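Asks: Sequence first, predicted model second:
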Amino acid sequence: MGERPGAPAASPPALVTDTESPLTGPTRAHLDDPPSAPRGHRPARAAAAPRPGRPGAAVARPGRPGRLPDAVAPPSSPRQEEPSAMNAVSQVFAVVAAAIHLIVWPLESFLYGHPRVRRLLTGSTADAPEVRLWRVNVGFYNLFLALGLVTGLVLLHTGHTGAGRAMVLYVAAFMVAGGTTLFASEPKLWRGALGQAVPAAIILLAEAF
């Protein structure tokens, strides 16, 4: 048939391409591609991953959330170590020296009137009543030296190592000096000088070596 004069020409039918179907919509190629975001839409920003061991907000210290870290304390100065304890030899002879002086104390202060006591201490049975005050004083001097050694040993075994060691060494040096002076002033009293000085000298030597 002929076309009417003046009628617009009919447009050719649209062709279905491989990427679009009028019945099923997008083909497999469209389904595989990610959908495009609408115009003007901004993708959400991914949240920052929390640090290991610190979930959520920053935590100052474990178990105390929301608190700022405490001020760092300055390093403490190194603790001074106390001197080491005395060896067994020193302690044994400290006990021996203390025992000798404790025994001599009543002999000189209270029992000097007995002839046997005078012979033991001086080598003679002769008495000298005018020196009674001197004898009592010397007897208590021996008592105080013995108590000094006992105090030092107690300090050693109660956690006060430095003080106890210093006490024992000082009293031992005092005894050595006293025994040396006694022998130098009256050599015939050598037995008393040895009893006073020898145990104390062993204490000092044992600590020195």
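Replies: Looks like it arrived, so ask away. Because the structure is predicted, anything quoted here is derived from the model rather than measured.

Asks: Every contact and neighbour count from this point should use C-alpha atoms.
Replies: Noted.

Asks: Tell me who's in contact with Ala146.
Replies: Ala97, Ala98, Ala99, His101, Leu102 (C-alpha atoms under 8 Å, 6 or more residues apart in numbering).

Asks: Quick check: which element contains it?
Replies: Under the criterion of DSSP states H and E, Ala146 resides in helix 132-156.

Asks: Helices along this structure, start to end?
Replies: Using DSSP state H, the helices found in the chain span residues 28-32, 88-109, 115-122, 132-156, 161-185, 190-208.

Asks: which one of the contacts of Ala146 has the most neighbours?
Replies: Using other C-alpha atoms under 10 Å as the neighbour test, the contacts of Ala146 are led by Ala97, with 27 neighbours.

Asks: Isn't that one up against Ala200?
Replies: Yes. Ala97 is within contact range of Ala200, at 6.4 Å (criterion: C-alpha atoms under 8 Å).

Asks: Now the helix holding Ala146: buried residues?
Replies: 132, 135-136, 138-140, 142-150, 152-153, 155-156 (16 or more other C-alpha atoms under 10 Å).

Asks: Please apply the same query to stretch 173-183.
Replies: Buried residues in stretch 173-183, counted by 16+ other C-alpha under 10 Å: Phe174, Met175, Val176, Ala177, Gly179, Thr180, Leu182, Phe183.

Asks: What residues does Gln91 make contact with?
Replies: Going by C-alpha under 8 Å, 6+ apart, Gln91 touches Leu153, Ile203.

Asks: So it versus Val150, what's the distance?
Replies: To Val150, Gln91 is 10 Å away according to C-alpha to C-alpha, to the nearest Å.

Asks: again, but for Arg191
Replies: Taking C-alpha to C-alpha as the measure, Arg191 falls 23 Å from Val150.

Asks: now do Leu133
Replies: From Leu133 across to Val150, the span is 26 Å (C-alpha to C-alpha).

Asks: Then Leu111?
Replies: 24 Å.

Asks: same question, Ala98
Replies: Ala98 is 7 Å from Val150, where distance means C-alpha to C-alpha.

Asks: what about versus this one:
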Amino acid sequence: MLNSITTFFIALIALLHVYILVLEMFLWDKPAGRKAFGHSLEKAKESKVLAANQGLYNGFLAAGLFWGLYLGDAGFEIKVFFLSCILVAGIYGGITARRKILYIQAGPALTALLLLVLNG
């Protein structure tokens, strides 16, 4: 049962990072992107290229989690690695950008890591 919950939770985190990719790469200067990140149109246009780069990195994080999930038990270390990357990025973002990143990114990654280790 714990294995199914862990897998489901990791898949949700991967999907969250696909969503972040879409927001940062394609919707950054659109109303949905500006609302999600709290930017004015002017600020969004100025930082669009940087945001697209961030989005690409979030896509890599999602791809790594999907890869680990695809491998099943053999992907344990891969899942640990990518969840750890997400945790560190979430902590850094929560400290340097917006506190809510701790809850949106770091918290779920930490929870998934704990579930993974307890299950492993």
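Replies: Thanks, I have the structure now. As the structure is a computational prediction, the values presented were derived from the model and not from experiment.

Asks: The helices of the first structure into TSV, with extra columns for distance to Glu20 of the first structure?
Replies: Shown next, in TSV, are those (distance: least, C-alpha to C-alpha, whole Å):
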stretch	distance to Glu20 of the first structure
helix 28-32	8
helix 88-109	105
helix 115-122	133
helix 132-156	101
helix 161-185	98
helix 190-208	106
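
Asks: Contacts for stretch 182-201 of the first structure next, please.
Replies: For stretch 182-201 of the first structure, contacts defined as C-alpha under 8 Å, 6+ apart pick out 93-94, 96-97, 100-101, 121-123, 172-173, 175-180.

Asks: With stretch 82-91 of the second structure instead?
Replies: Contacts for stretch 82-91 of the second structure (C-alpha under 8 Å, 6+ apart): 61, 64-65, 101-102, 104-107, 109-110, 112-113.

Asks: Please tell me which residues of the first structure that stretch aligns onto.
Replies: The alignment of stretch 82-91 of the second structure onto the first structure (TM-score structural alignment) spans residues 171-180.

Asks: what sits against the counterpart of Lys35 of the second structure in the first structure?
Replies: Aligned against the first structure by TM-score structural alignment, Lys35 of the second structure finds its counterpart in Arg119. For Arg119 of the first structure, the contacting residues are Thr125, by C-alpha under 8 Å, 6+ apart.

Asks: Chain neighbours aside, what residue packs nearest to Leu102 of the second structure?
Replies: For Leu102 of the second structure, ignoring the flanking residues on the chain, the nearest one in space by C-alpha to C-alpha, 6 or more residues apart in numbering is Gly94 at 4.9 Å.

Asks: one step back: gap between the match of Lys35 of the second structure and Ala29 of the first structure?
Replies: Arg119 of the first structure is 130 Å from Ala29 of the first structure, by C-alpha to C-alpha.

Asks: swap in Ala128 of the first structure?
Replies: Ala128 of the first structure sits 135 Å away from Ala29 of the first structure, going by C-alpha to C-alpha.

Asks: got it, and Leu182 of the first structure?
Replies: Taking C-alpha to C-alpha as the measure, Leu182 of the first structure falls 121 Å from Ala29 of the first structure.

Asks: likewise Ala88 of the first structure?
Replies: For Ala88 of the first structure, the distance to Ala29 of the first structure - C-alpha to C-alpha - is 96 Å.

Asks: Neighbours of Ala193 of the first structure, how many?
Replies: Ala193 of the first structure has 22 neighbours, counted by other C-alpha under 10 Å.

Asks: Look up how far Val168 of the first structure lies from it.
Replies: 19 Å.

Asks: ditto for Arg119 of the first structure
Replies: Arg119 of the first structure is 31 Å from Val168 of the first structure, where distance means C-alpha to C-alpha.

Asks: same question, Leu194 of the first structure
Replies: Counting by C-alpha to C-alpha, the gap from Leu194 of the first structure to Val168 of the first structure is 19 Å.

Asks: do the same with Thr125 of the first structure
Replies: To Val168 of the first structure, Thr125 of the first structure is 35 Å away according to C-alpha to C-alpha.

Asks: and those two? which has more neighbours close in?
Replies: Counted by other C-alpha under 10 Å, Thr125 of the first structure and Val168 do not tie: Val168 has more neighbours, with 27 against 16.

Asks: residues in contact with the residue nearest the centre of the second structure?
Replies: Against the mean C-alpha coordinate of the second structure, by C-alpha atoms, centre = their mean, the closest residue is His17 at 3.8 Å. Contact analysis of His17 of the second structure by C-alpha under 8 Å, 6+ apart lists Asn58, Gly59, Leu61, Ala62.
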